[in-house]
Structures are given as structure tokens and as C-alpha cells.
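> Here's my sequence, what's the structure:
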Amino acid sequence: MPGGIRNRRRQTLSSESALERRLGGVDATTVGIGSMVGAGVFVVFSPAAAIAGNWLPLALAIAGVVAYCNAMASAQLATVHPTSGGTYIYGRRQLGEWPGFLAGWGFITGKVASCAAMALAFGLYAAPEFATAAAVAAVVLLTGVNLMGITRTAWATRWIVSIVVAILVFVIVVAFDAEPIGQNLPVDGASPYGILQAAGLFFFAFAGYARIATMGEEIRDPKKLIPRAILAALVVTLALYAVLGLALLDFMGAGLLAATPAPLLAVGEVVGGGVGTTAVTIAATLACLGALLALIAGVSRTMFAMAREGDLPRAFASVWERFKVPYLADLAVAAVVIFLLLTQDVLAVVGFSSFGVLIYYAVTNVAALTLTERPWQAPKALNWLGLAGCLVLAFTLPLSSVLTMTAVLAVGLLGRAVLKPGRRRRPHA
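Just a heads-up that it's a prediction; the model follows:
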């Protein structure tokens, strides 16, 4: 093969450069919704009702307020730093290298575990007897979609979200219309602490709006479209969760809802029999795929940003020129997720990722506090409220989750200190 052709092919696969802005506002919003309407919407209501009881709507409202504060902080920062990496970049540029690294490392390690759990959830819905094999196949397939370019990711997510939301709306309508099957009796053990724990469950179920910010380098007119997409995705998802929660409470009551591990399946079975159950199963399966697709893209973009800044091996900053994707980062995420699926009980280890997500958003709010120019609808009080909310929810987590993720974060920070001693913050224009 002539040397010139060989060199051009090598350059096509391994050049380190910027990504390409190919996503519009609708695409970005769709990716955000796809990240938030994942498997969580099908399973979160039962454990939340078990600890919050009839106060379930209040728990959802608390989660919504914290999510809104975090979303506004992300939107503010995205207008100042419209590039890939999300809070890793925001923290790095507003606060310094170490806070940025803390956010990025927490996001990557936590969300890789979430990817594995989401893939396994897909396997359990799609092929219960071969769940792990189905999960691995899903990771391979969706990584292939991501490698074909961010527009393919957005296109696939758009179709998935459309089908899932349509089926969820069907469940909402029939739940409100059908004769209630449970009584709205108090749940034993419901307490203010339980309400906060339930708020934490809801927060982690729809905390996917960060995916929009992590892909900031691939969105056209990011200063205008990223804030709009983040808020639009959050509003749509919160509305969907709120109406669905009220419908389930009306149909089942808090007691029966708490005792039903898969309440949406129960609604489908009671109202539509086999057809209803099949529809909900399809929606759950597709929701897992949509969330996993967006998760892989978001984690790989954060890896890309960290590699470009030297906080991860530089190879992960390589961009496939044909499709303008960080292909080595995508492949690395897939490899780690598959490794976890084959070697770990991912449903057991994923709990620690919640603490990592809260650290990520805590850094987001602190970074937003340093901004001098801000719109009237985003005062500093929102950032303080978001920071406080993150800390409160963090300390309602099980101690084992907090300690495990703290150890993971410490290992990352120690590794960076050893591998990059004395490195000073790189100035940015």
C-alpha cells in the first residue's frame, strides 16, 4: 500500500481535534429526554412509595427543585464554556484543575457503573434467561451506533423516546380512567427522612440532563441551544414523572404501589391484559436502550475532554475524522461496561454512582457561583440551593455507597497527584 494512502488512513482514525457541531436544539433535547426516561421510570415508584408513602408527590417535587437548580447551573456554565466535558470543563476553568478532575472522575466512574446496570436492565426485560448476553449485545450494538456519528445517536434516540413516551402516556390515561384497585392508605414507616430518600431516588432516575452539557462541542449555536435543551428536557421529564406518579397513586394507592415492584407492568396487565403487559415491556426495553445510548455518548465525551486536557491518556482524545466521534473513548467505555457485566454484580455496585453524581452537581453549583454575569432568572440563590440540595441528598444515601464512592474518588485523586506532580493549571483564552 502506498505510504501516502496509509498515512491518510492513519490520520483519519487517530487525529486529535475538535468534534463537529451537528446537533440542533430538538436533537439535543431528545438526547436529554432519552437519558432521563430510562429504566428508572419503570422501577423507581415502588421503592419511593415504600419510604415516602402518600408524600410521594412531595418527594418528587423536592427532587425536581434540586434538579432544576442543577440544570440552571449547567445551562449558565454551558453558555460560557460551550465545549465537550460538562462540569469537568466548568470546574476546571472556573475553580481549578482539581475540582474539575473530581467532577470528571466521579462522573465517569459512576456513570460507567450506571451503563452496566442499564444494559443489564435491558437484558432482564428483553431476554430474562440470557440477560447478560443480551446486555453485552446491546452495548456492542449501541457503541456501533455511537461510532457512526452523533447524528445517528440522536436519530435513534428520537425514535426510542417517541415510542416510550407514547406508551407511558397510554399508561397514564388508562390508570386515571380505570377503577382504582387499591386504597390510598398510609405506608408504615413513612417519615421526613424517607421523603428525602425518595427524593434521592427520583433525582437519580432523571438526572440525565448533564448528557446535553457533556456534548456541548457537538451542538450548533451552543450558547443559545444548550440552555434551552437542558431546561426543555427537564421540564418534559418532570411533567411526565409527576403525572405518572399521580396516576399510579390514584390507581393503586401508596400501599399497593409500594408492594408492587413493577407497577407499570401491573397497570398494563390489569387494564390491557397480555397486550398491555407487552406494550409496557416494549417501552421498558426501549427506554433502557435509549438511556444506555445517551449514557455511553456522555461518558465518552467526558473522557475525550479529560484526555484532551491531559487528565486521561491522550489517546482517548483521538477523533475519527469521518464521523467526528471520539472513537477510542467510545470503545473504552464499551470495554469497561462489558467487563463489569461479565465479572460483577452490577445491580449491587451501581449504588455508589449516586454519590458520584451528587459530587458532580455540587461542583457544578460551586462553579456557577463564580460567574459574574448571569441572567435574571438564575440568581446565585439557585446555585446555593442546588449545592445544599446535593449535599442533603448525598447524606441520605446508605453509608456503604458513600464510603465506596469516596474510596473511588480518592484513588483517582491520588493517581492524578502521582502521575501529574506539580502540574499547574493551563490558562484558557
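> Could you use CA atoms for every contact and neighbour count after this?
Noted.
> Could you pull up the residues touching residue 227?
Applying C-alpha atoms under 8 Å, 6 or more residues apart in numbering to residue 227 gives the contacts 72, 74-76, 78-79.
> can I get these in a markdown table with secondary structure and distance to residue 60?
Formatted as a markdown table, the contacts of residue 227 follow (DSSP: H, G, I helix; E, B strand; the rest coil; distance: C-alpha to C-alpha, whole Å):
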| residue | secondary structure | distance to residue 60 |
| --- | --- | --- |
| 72 | helix | 18 |
| 74 | helix | 21 |
| 75 | helix | 22 |
| 76 | helix | 24 |
| 78 | helix | 26 |
| 79 | helix | 28 |
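> Which of the residues you listed ranks first by neighbour count?
The residue in the contacts of residue 227 with the most neighbours, by other C-alpha atoms under 10 Å, is residue 75 (30 neighbours).
> my guess is that residue meets residue 233, correct?
No: using C-alpha atoms under 8 Å, residue 75 makes no contact with residue 233, being 12.0 Å away.
> In the protein, where's the longest helix?
When the chain is parsed with DSSP state H, its longest helix is helix 263-308.
> in stretch 182-201, what's buried?
182, 184, 187, 190, 194-201 (16 or more other C-alpha atoms under 10 Å).
> next one: that stretch to chain centre, how far?
Offset of stretch 182-201 from its chain centre (C-alpha atoms, centre = their mean, to the nearest Å): 24 Å.
> for stretch 338-346, same thing?
Stretch 338-346 sits 19 Å away from the centroid of its parent chain (C-alpha atoms, centre = their mean).
> To compare with the earlier structure, here is another sequence to fold:
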Amino acid sequence: MLLLRSGCAHARTPLAAADQRAGPSLSGRTPWHRPPVAAVVAYCNAMSSARLAARYPASGGTYVYGRERLGDFWGYLAGWSFVVGKTASCAAMALTVGAYVWPGQAHAVAVAAVVALTAVNYGGVQKSALLTRVIVAVVLAVLTSVVVVSLGSAAADASRLDSGGFGGAGGVLQAAGLLFFAFAGYARIATLGEEVRDPARTIPRAIPLALGIALVVYAAVAVAVLSVLGTKGLGQAAAPLADAVRAAGVPGLAPVVRVGAAVAALGSLLALILGVSRTSLAMARDRHLPGSLAAVHPRFQVPHRAELAVGAVVAVLAATVDVRGAIGFSSFGVLAYYAIANASAWTLSWAPASRTLPTFGLLGCVILAFALPRASVGLGAGVLLLGVVAYVVRRRVAAR
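You can find the predicted model right below:
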């Protein structure tokens, strides 16, 4: 459940960065009546993913859906987009953990977090699920405290929720593209089709439920934080929730909030590594990635080689990259992934009503992807092109 993806000590958060891009229009004049563009696109994507998961309850998510509905190339491109985009997300989350736990040694802490969570995932999805439950309980308790303290303080002012003015369509779209980073967690549910009970029934229910809970939590936190910080204060905040409780007159709660943020980032990192390794497993089975990554541990029933490979790559990135660039690149890759998911869902039925959400989702993903900062678009498009070249070369070598 993400808290946050809400900030770190030395780098502005997706929310703060997006707020600066879009101004008051990020939240809207009345945020509880006007959902962010990112959330609307995420809803379309979630419903498309849920329909596809019911039809194809197998590990790999949209890699499998694209392959089955659109052809081998589109499945491969979806898998490649997911793996590279979510690997960048892993690095961003690991660095967020490091920045909250020990700002002066953020990269070292990030690497240690990756190693520890890779070990947890190696022990099986049941252990990962148990740890996730604990993390969610801690995060919800912290978020509830922030909302209650902020809205109950004398510093809360409802007028800050209506700052007036808008940052323009370009700013709104770029903000939505950056914020999509925080709404894309439900994708990982679909990658676990072979490791849950009754996946054809469980996964389609879990995806919209997960998105719905996240939307409610984000809306409550957004209203609470904006009421005490305002749009300008939020845009300048390095750690928005900690700043909010200080502004609300309860500075003693700030350390607790920082711990909660670190725990939340750990939860996101845990699930991210889990999802990337399962998509890598599916791609390895089809020889789009080295076949050795398709091995499943005889005792723990997890793709242990894929787990270790993903953990190693993420550890290297966490030791070297910057969190801000990772967020934009991640959003581009994941938006490309969901564009293919929506295109796949569009083929499930000829009924116009069944194609409405996939159509909006597909268009939304494309628009948001190319509304991201130019550096993110250029790097993301370049990495996707590299994946296409690798696919073509592999096919030609195989044909010979």
C-alpha cells in the first residue's frame, strides 16, 4: 500500500514534483469531487487487467495477455516494459527507504534493503504475504494518525483546498504521468497467477479492491496534508507528511511518520521485486530472457534464480542511480505496459460497452507517457527500442 511513495529526505516526491508541474490543478479545486487524471487512467487499467486475469490466470500479467491476445511481439514488449520500468521503481523505493532510515548513507541502506527483501521473497510467497500484512497495518496506523492530527489541528484551513487557478493542460498531464508511479501497484497482483488459490476468481476481485482502497487512502491523506500545508507548501516539501504534522503542532509525531514512510517504502519494494521476478519467469519460459531464469525452487515454489537476478540488478541500481530520474523512467515503462494491457482487453469482446474502458485506458496511457518530462520520454523510448532490437535479433538468430 504505498505510503508513499510520498517522499524522501533529499529528493522531492512524485506528489511534490507533480504539484509543482500542475499547480492547484493537480488536486483540483475540490479534490474529493474531481479525481486526479492518474487515478482515472489507473481505474481503466485496473478493470482491463481484472478482465484479462480472469481469462488468463498465469504468472506474467500483461506479458501473457499481450502474447495471447495480440501476438508474441506485443507480449514481449509488455514484459520488457514491465521489467525495465518496475526495476527502476525498485531502485526508487529502495532509495526512499535509505533516505528515511539514514539520509547520509541512503545508497548503502537501499542496497541492504534489497538484499533483505530478496531473501524474504526467496522463502516463498506466503512469507512475503505475511510481512506485507504487517507492513500494511503499520502504514495504515501512521496514515490515520496523520489525517486525524492534521484535520483536527487549528492549522487546518479548508480554503487551502481551493487555491484557484490551473497550471494548464500540459502541466496537469505531466503531473498525472508522474503520479501514475503511485497508482500502478495493482499490476503486481496479476503477475502472481500461479501462486494464489483460485486465481481466476481471486485476482479479478483483488485488483479493483486494491485500487479502490489506495484511492480512498490517497484522497484522505491529500485533503489532510493540503489543509495544513496548502499547494505551495506541499510543492516545496521534501517529506510532506512529516511537514504536515509539524505544521499541525505535533512535531513529536514526525519521527513516527518517517518510520512509517520507511516501512511503507519497504512494502512497495517487497511487492515490486516479487512482481518483476514473476514476469521475468514468464519471459524466460519463452526464451525472451535466459532460460535459466525459468527455474522454480523445488521446496519454496518460487522462481529463485529470477528472484536473485532481479535482486542483484536492483542492488546495483540502488547503489548508483538518482531517485528522481528513476520515477519518470518507471512511469514511462509502466504506462507502455498498461497501454498493451488495454489493447489486449479491447479484443476480449465486440460489444461497444465492453470496449469503452479499454479505449479510454489505452488513450490515457499514451497521452500520459508522452506528457512526461522529455528526459524520461527519451530514456524510456530508447530502452524500449533497445528491447525491440533485441527481439528482432533473437528472432533472426532463431530462424537461422
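> out of the buried residues of stretch 182-201 of structure 1, who's nearest residue 267 of structure 1?
Minimum distance to residue 267 of structure 1 across those is 11.7 Å, recorded for residue 182 (C-alpha to C-alpha).
> which ones are touching that closest one?
251-253, 255-256.
> ok so, going back, quick one: which two of the buried residues of stretch 182-201 of structure 1 are the most distant?
182 and 200 (25.6 Å).
> Assess the claim that residue 199 of structure 2 and residue 189 are in contact.
No: with contacts counted by C-alpha under 8 Å, residue 199 of structure 2 stays clear of residue 189, the gap being 9.9 Å.
> which one in structure 2 is aligned with residue 91 of structure 1?
If you follow residue 91 of structure 1 across to structure 2 using TM-score structural alignment, you land on residue 66.
> so how many other residues sit close to its match?
Number of residues near residue 66 of structure 2 (other C-alpha under 10 Å) recorded here: 26.
> Tell me how far the closest residue to it other than its chain neighbours lies from residue 39 of structure 2.
Leaving aside its sequence neighbours, residue 66 of structure 2 sits nearest to residue 75 (C-alpha to C-alpha, 6 or more residues apart in numbering; 4.0 Å). From residue 75 of structure 2 across to residue 39 of structure 2, the span is 25 Å (C-alpha to C-alpha, to the nearest Å).
> next one: residue 293 of structure 2
Separation of residue 293 of structure 2 from residue 39 of structure 2 (C-alpha to C-alpha): 34 Å.
> and those two? which has more neighbours close in?
residue 293 (24 against 20).
> so what's the more buried one up against?
By C-alpha under 8 Å, 6+ apart, residue 293 of structure 2 lies in contact with 280-281, 284-285, 303-306, 309.
> let's see it at 7 Å
Neighbour list for residue 293 of structure 2: 281, 284, 305-306 [criterion: C-alpha atoms under 7 Å, 6 or more residues apart in numbering].
> Apart from its chain neighbours, what residue comes closest to the counterpart of residue 124 of structure 2 in structure 1?
Structural alignment (TM-score structural alignment) places residue 124 of structure 2 against residue 149 in structure 1. Nearest residue to residue 149 of structure 1 in three dimensions, chain neighbours excluded: residue 323, at 4.9 Å (C-alpha to C-alpha, 6+ apart).
> Could you count how many residues lie near the one you found?
19.
> For it, what is the corresponding residue in structure 2?
When structure 2 is aligned by TM-score structural alignment, the residue opposite residue 323 of structure 1 is residue 300.
> Surely that match touches residue 123?
Yes: Residue 300 of structure 2 lies in contact with residue 123 (C-alpha atoms under 7 Å); the separation is 5.9 Å.
> What residues does the match of residue 124 of structure 2 make contact with?
323-325.
> Now intersect the buried residues of stretch 182-201 of structure 1 with the strands, please.
Within the buried residues of stretch 182-201 of structure 1, no residue falls in strands by DSSP state E.
> what about residue 167 of structure 2, distance to residue 116 of structure 2?
42 Å.
> before we move on, what about residue 355 of structure 2?
In terms of C-alpha to C-alpha, residue 355 of structure 2 sits 43 Å off from residue 116 of structure 2.
> Between these two, point out the one with more neighbours.
Higher neighbour count among residue 355 of structure 2 and residue 116: residue 355, with 19 against 13, using other C-alpha under 10 Å.
> The aligned residue in structure 1 for residue 356 of structure 2: neighbour count?
Matched to structure 1 by TM-score structural alignment, residue 356 of structure 2 sits across from residue 381. For residue 381 of structure 1, the count of nearby residues is 11 (other C-alpha under 10 Å).
> picking that back up, in terms of neighbours, single out the busier of residue 199 and residue 189 of structure 2.
Using other C-alpha under 10 Å, the more surrounded residue of residue 199 of structure 2 and residue 189 is residue 189, with 25 against 22.
> got the contact list for the more buried one?
203, 207.
> what's the counterpart of it in structure 1?
Counting by TM-score structural alignment, residue 189 of structure 2 corresponds to residue 212 in structure 1.
> you'd agree that match is in a helix?
Yes: counting by DSSP: H, G, I helix; E, B strand; the rest coil, residue 212 of structure 1 is found in a helix.
> could the contacts of residue 227 of structure 1 be laid out in TSV, adding distance to residue 359 of structure 1?
Converted to TSV, these look like this (distance: C-alpha to C-alpha, whole Å):
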residue	distance to residue 359 of structure 1
72	16
74	14
75	18
76	18
78	18
79	22
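> Okay, strands next: where are they in structure 1?
Counting by DSSP E, structure 1 contains no strands.
> most centrally placed residue in it?
Among the residues of structure 1, the one closest to the centroid is residue 208, at 3.1 Å (C-alpha atoms, centre = their mean).
> closest to residue 26 of structure 1 among the contacts of residue 227 of structure 1?
residue 75 (16.0 Å).
> Translate the closest one into the numbering of structure 2.
Checking TM-score structural alignment: residue 75 of structure 1 goes with residue 50.
> What's the local residue count around residue 126 of structure 2?
Neighbours around residue 126 of structure 2, by other C-alpha under 10 Å: 14.
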